[in-house]
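Participant: A predicted structure for the sequence below; I have some questions about it.
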Amino acid sequence: MIRVNEIKFRLEEPLSKEAVLRKLSGKLKIKPEMILSYQIVRESVDARKGIQYTYTIDVAVKNEKYLLDKSFVLAPKPFVPIDLREPYCHKKNEEKSDRPVVIGFGPAGLFAALQLARAGLKPIVIEKGEPVEIRTKTVDRFWREGVLNPNSNVQFGEGGAGTFSDGKLTTRIKDPRIEFVISQLIEFGAPNEISYKNKPHIGTDVLKGVVRNIRNHILSLGGEIRFKTEVVDIIMDSQLSEIKGVKCSDGNDLETSHVIAAVGHSARQFYEMLLKNGIKMERKPFAVGLRIEHPQEIINSAQYGMAYKNPKLGAAEYKLTYQTSKGRSVYSFCMCPGGEVVGAASELGGLVVNGMSYQSRNLPNANSALLVNVMPTDLGSDHVLAGIEFQRSLEKRAFEMGGSSYKAPIQLVGDFLGGPTVCDSVSKVYGEWAEVEFDALKPSHRFGTKPVDLKALLPKFIWEAIEEALPEFNKKIKGFSDRRAVLTGVESRSSSPVRIMRNTESLESISLKGFFPSGEGAGYSGGITSSAVDGLKCAEKVIESLLIN
């Protein structure tokens, strides 16, 4: 196979087979009939000088060796040879009586259990929340009625927190396992386009089915999943510093020499239990802030210009970053085109918001978190769990300001900025190419909202940073700081404020042999893809220990 880069299509050009073959043959300087097959591996949209799609395509051709040799004469070389061997292959071995335990069934736990099951190890998964079908009904009830189940919610349950988000698969890590993760998601029901889209997403509605299919496959291989069960303690040999098992809330304790802890970033009681047992953890940076909400059409027009109504383009996204005058980072996070702001609390008396989109991304509003980095030195305490208490205090205050009923506290950008906003036009132009009216924006938070002063919710260093960043973001996205845009609080669960320390080679806890901290909750990933990759890495170490060593 040959990987060909920079195959460009204008927005109005159809992506037909004939057109692709014509462009490929032109790039390779061969006749179209020399091309045996092709596969799109990457698609990106460039809106800087008119809308243009750019593709990376893998091509099989006749007489490939001759073509590659010839390319060294034709400089610059427009393509590169690639090796399409599977980047990670699972192993199947004989059954073992010592069954590994996986705690948590989010992306890290899901993929760890999948690989352990394929290796014949029949893992036992312990999940605090409910199966995704039941969990969906529980979450829907919370969004409609404000009835929170602390054990099964947007944070806890099969699929993890990402199940009720957008199913975003973008990641900054570089790892060959990424292609394997994507291929498995497609195998279990995700759309094939996630294999080549520049910013792939599955969508909450589709992701639920993917998660269910992976679960059923694990079960078919002899795996076991205990829902509505919590690990309340670990059993260990303190003299040898080895894991011996786990104690479960249902009384059915488990003996095992290998535990993968993939608990997610909101497993606060689990952290407290580890601290009690002397497991080494450390504070780490995290971020908190607000959600900002606009009409999706405003974002589309700012990003796409005159072509913003073209249905081929879909709902536009953005990614924004800013460094304040005091050196504080402010950035957009988990941007949800055509989505909604949702309640994401996991503790009674605390309010948290997140963003969510379905696969179609066709709802009228766009939303994104605006986060400010929080350093351990900002916390005023050296306690390893000080970050959790910082998050908890903000969530409690947000709950109270919303009326102690899970209504979300909101504020218009104009009121938050405290004066004339950057965009002071009531309804008109955001560029010479289009007249897009900022229609009345209805906040999307389902259980309702309450207008408040959000500066009374956030610490001064956070609201000052957002206040400074908003006008700067408006320079990049016209209309971003319009006074009618809505801010909603509080977004506090973007990442874990704690890292469970592990050996860089064995991936085991530095305190406890056979105990493998994994994923976001352990502090080693951020997002669905990187968490799945980390789960695979830990599973590999368990497989090596049980089946190879």
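Facilitator: Structure received.
Participant: switch to C-alpha atoms for all contacts and neighbour counts from now on
Facilitator: Will do.
Participant: Which residue ranges of the chain form helices?
Facilitator: Secondary structure of the chain by DSSP state H: the helices cover 17-28, 64-71, 107-118, 132-145, 177-187, 204-220, 268-276, 296-304, 386-401, 413-417, 460-476, 528-543.
Participant: These into TSV, with extra columns for distance to residue 352 and mean neighbour count?
Facilitator: Formatted as TSV, the helices of the chain follow (distance: least, Cα to Cα, whole Å; neighbours: other Cα atoms under 10 Å):
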stretch	distance to residue 352	mean neighbour count
helix 17-28	47	15
helix 64-71	55	13
helix 107-118	21	28
helix 132-145	12	17
helix 177-187	28	18
helix 204-220	18	19
helix 268-276	15	15
helix 296-304	23	23
helix 386-401	6	21
helix 413-417	19	20
helix 460-476	16	18
helix 528-543	20	26
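Participant: Tabulate these in CSV, adding columns for distance to residue 448.
Facilitator: Listed next are those as CSV, based on distance: least, Cα to Cα, whole Å:
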stretch, distance to residue 448
helix 17-28, 49
helix 64-71, 61
helix 107-118, 30
helix 132-145, 9
helix 177-187, 34
helix 204-220, 21
helix 268-276, 27
helix 296-304, 20
helix 386-401, 12
helix 413-417, 18
helix 460-476, 23
helix 528-543, 29
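Participant: Select, out of these, the one closest to residue 230.
Facilitator: Evaluated over the helices of the chain, closeness to residue 230 peaks at helix 268-276, with 9.1 Å, by Cα to Cα.
Participant: Next up, a structure to set beside the first:
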Amino acid sequence: MLRINELKLPLDHPETALRAAVLARLGIPDADLIDMSVFKRSYDARKKSAIMLIYSIDAEVRNEAAVLARHAKDQYIGPSPDTGYKFVDAAPPAAGTPRPIVVGTGPCGLFVALILAQMGLNPLVLERGKVVRERTVDTFGFWRKRKLDTESNVQFGEGGAGTFSDGKLYSQIKDKKHYGRKVLTEFVKSGAPEEIMYVSKPHIGTFRLVKMVEQMRAEITALGGEIRFQTRVEDIMVSEENGVRQVTGVRLAGGEEIATRHLAIAIGHSARDTFQMLYERGVYVEAKPFSIGFRVEHPQSLIDVCRFGPNAGNKLLGAADYKIVHHASNGRSVYSFCMCPGGTVVAASSEEGRVVTNGMSQYSRAERNANSAIVVEITPADFPSQHPLAGIDLQRELESRAYVLGGSNYDAPGQLMGDFVAGRPSTAFGSVTPSFKPAVHLTDLAPSLPDYAITALREAFVAFDKQIKGYFKEDAVLTGVETRTSSPIRIKRNDDDYQSLNTRGLFPAGEGAGYAGGIMSAAVDGIRVAEAMALAMAAR
């Protein structure tokens, strides 16, 4: 099998044109092309009136060695790499070794558990929240009735925070072992559309993610794993062995103790009580940067035209996204984050008396608004103290401000973009109707974030109009606040064995531990951690 990269065709090309282009590129007759498949399809929209599709094609040809030799100097033609997943070569654990425990059922935790189960290691998975369908009922109940369940919401429950998101399945992580291909393969096996295997920016959407999570749970249990819901880990047990701290088990909220020497902490970025517990137990934790800002809503039709011009609405292109950044004059970087085409802004609170936003899309991306977080990067130097958990304190302060500004009833504070830049409160919506539920309360957002963030955002919104014409729209809606862009801490681990710097048997994993951001990177980290756990269990 050989691969051809950078094969370009017009957006509206006929189906037959792709095979013809492959034949022309390789310089072979039709009879010599035995089979072909699309490995990746992306697009180049820099020239809006002449958008090009860009293909990577895997082709089976006669006399492959001769064809490759003939194109030896062509950097875009070569052998197809082997992207199949290979399980790590780990011996079975010694008799009597307690089974591994995985805490959390977000993308990372699910893949830790899945790989361990596929290797026959019978993991026990502990999830503080509810099964995904019950969790969905609770989450929609909060949006409609303002009734918050602090253990079952956008942040907590089966599937993790990614369940209520755009379901993006692409990442910029380095992936030499093609773990991302394993993730996509398992997702398709669990019901995801097959197109996620080849489109350049695959996504799934909330409702499809629900079904996939259920299928993955079924496979884990069928392979010998066990998953317990509404089971919160209240403490970890640690003993000293030969001068080294070693995990020996967990204690649940109900008092039950479960022994293990291999514990994956795959909690999300909002498990603040667990962060506190780990810190108090002496696990090495450090503060890390994250970002703060607002959700911004524009008409999706405006973004489509800005990005695709006369090709807006083309089914192959779908709803347009964007990625923008501005380096403000006060030294702060402002950028778009978790952009949701054709989506909604959602209430993502997990603590009483606090308001926080997130973005979500269904697979169709058919809602009237585009939304994205526009955020300002902050570092531990901006936190209220040098304590490792000080970033959590800042998040809580900003979310509490938002709660009060919104009316102290879980409505979110909002403001029109023009009013925000001009420094005046908003009193009425314009052409953009906000999607946030329960509701958006118009006000002045300036008190919701630190002054340096407000200054940088005001400058950025005007500057972004140079990158996307029409972006600075007077009645675009800003909804506050966005504070959960990533974990405010990192549970440091070794680079080689993925175990905590100072606690053997503890495997910090995924987004909450500070090693991922988004579904794909979290799932890939889960695979890596599962392999490390299997190797550690095999050690004598």
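Facilitator: Yes, it's here. Just so it is clear, the model here is predicted, and its values are computed rather than measured.
Participant: one step back: tell me which of the helices of the first structure sits nearest to residue 170 of the first structure.
Facilitator: helix 528-543 (7.1 Å).
Participant: Report the mean deviation for the closest one after fitting onto the second structure.
Facilitator: Once fitted to the second structure, helix 528-543 of the first structure is off its aligned match by 0.9 Å on average (mean Cα distance after the TM-score superposition for the first structure).
Participant: Over in the second structure, find the residue span that helix aligns onto.
Facilitator: Taken onto the second structure by TM-score structural alignment, helix 528-543 of the first structure occupies residues 519-534 there.
Participant: Looking at the second structure, which strand is longest?
Facilitator: strand 33-44 (DSSP state E).
Participant: In contact with residue 360 of the first structure, which residues?
Facilitator: residue 203 (Cα atoms under 8 Å, 6 or more residues apart in numbering).
Participant: if we can go back for a sec, of the helices of the first structure, which approaches residue 486 of the first structure most closely?
Facilitator: Taking Cα to Cα as the criterion, helix 413-417 is the member of those that comes nearest to residue 486 of the first structure, at 6.0 Å.
Participant: what distance separates that closest one from the middle of the whole chain?
Facilitator: With Cα atoms, centre = their mean, to the nearest Å as the basis, helix 413-417 of the first structure stands 29 Å off its chain's centre.
Participant: That one corresponds to what range in the second structure?
Facilitator: Going by TM-score structural alignment: helix 413-417 of the first structure matches residues 417-421.
Participant: how about the strands in the stretch 301-450 of the second structure?
Facilitator: Ranges of strands in the stretch 301-450 of the second structure, per DSSP state E, counting those that start in this stretch, are 325-327, 333-340, 344-347, 357-360, 369-378, 412-416, 440-442.
Participant: Counting by contacts, list what the fourth one packs against.
Facilitator: Contact partners of strand 357-360 of the second structure among helices and strands, from 3 or more Cα pairs under 8 Å, 6 or more residues apart in numbering; DSSP states H and E: strand 290-299, strand 333-340, strand 344-347, strand 369-378, strand 477-482.
Participant: okay, those, which one's buried deepest?
Facilitator: Comparing these by mean neighbour count (mean count of other Cα atoms under 10 Å), strand 477-482 ranks first with a mean of 30.
Participant: That one - contacts with which helices or strands?
Facilitator: Here strand 477-482 of the second structure touches strand 290-299, strand 357-360, helix 390-405, strand 412-416, going by 3+ Cα pairs under 8 Å, 6+ apart.
Participant: Okay, angle between it and helix 390-405 too, please.
Facilitator: Going by axes from the mean of the first three to the mean of the last three Cα atoms, to 10 degrees, strand 477-482 of the second structure is angled at 140 degrees with respect to helix 390-405.
Participant: Can you spell out the matching residue range in the first structure for strand 477-482 of the second structure?
Facilitator: Under TM-score structural alignment, the match for strand 477-482 of the second structure is residues 486-491.
Participant: so stretch 396-408 of the second structure corresponds to what in the first structure?
Facilitator: The aligned range for stretch 396-408 of the second structure is 392-404, by TM-score structural alignment.
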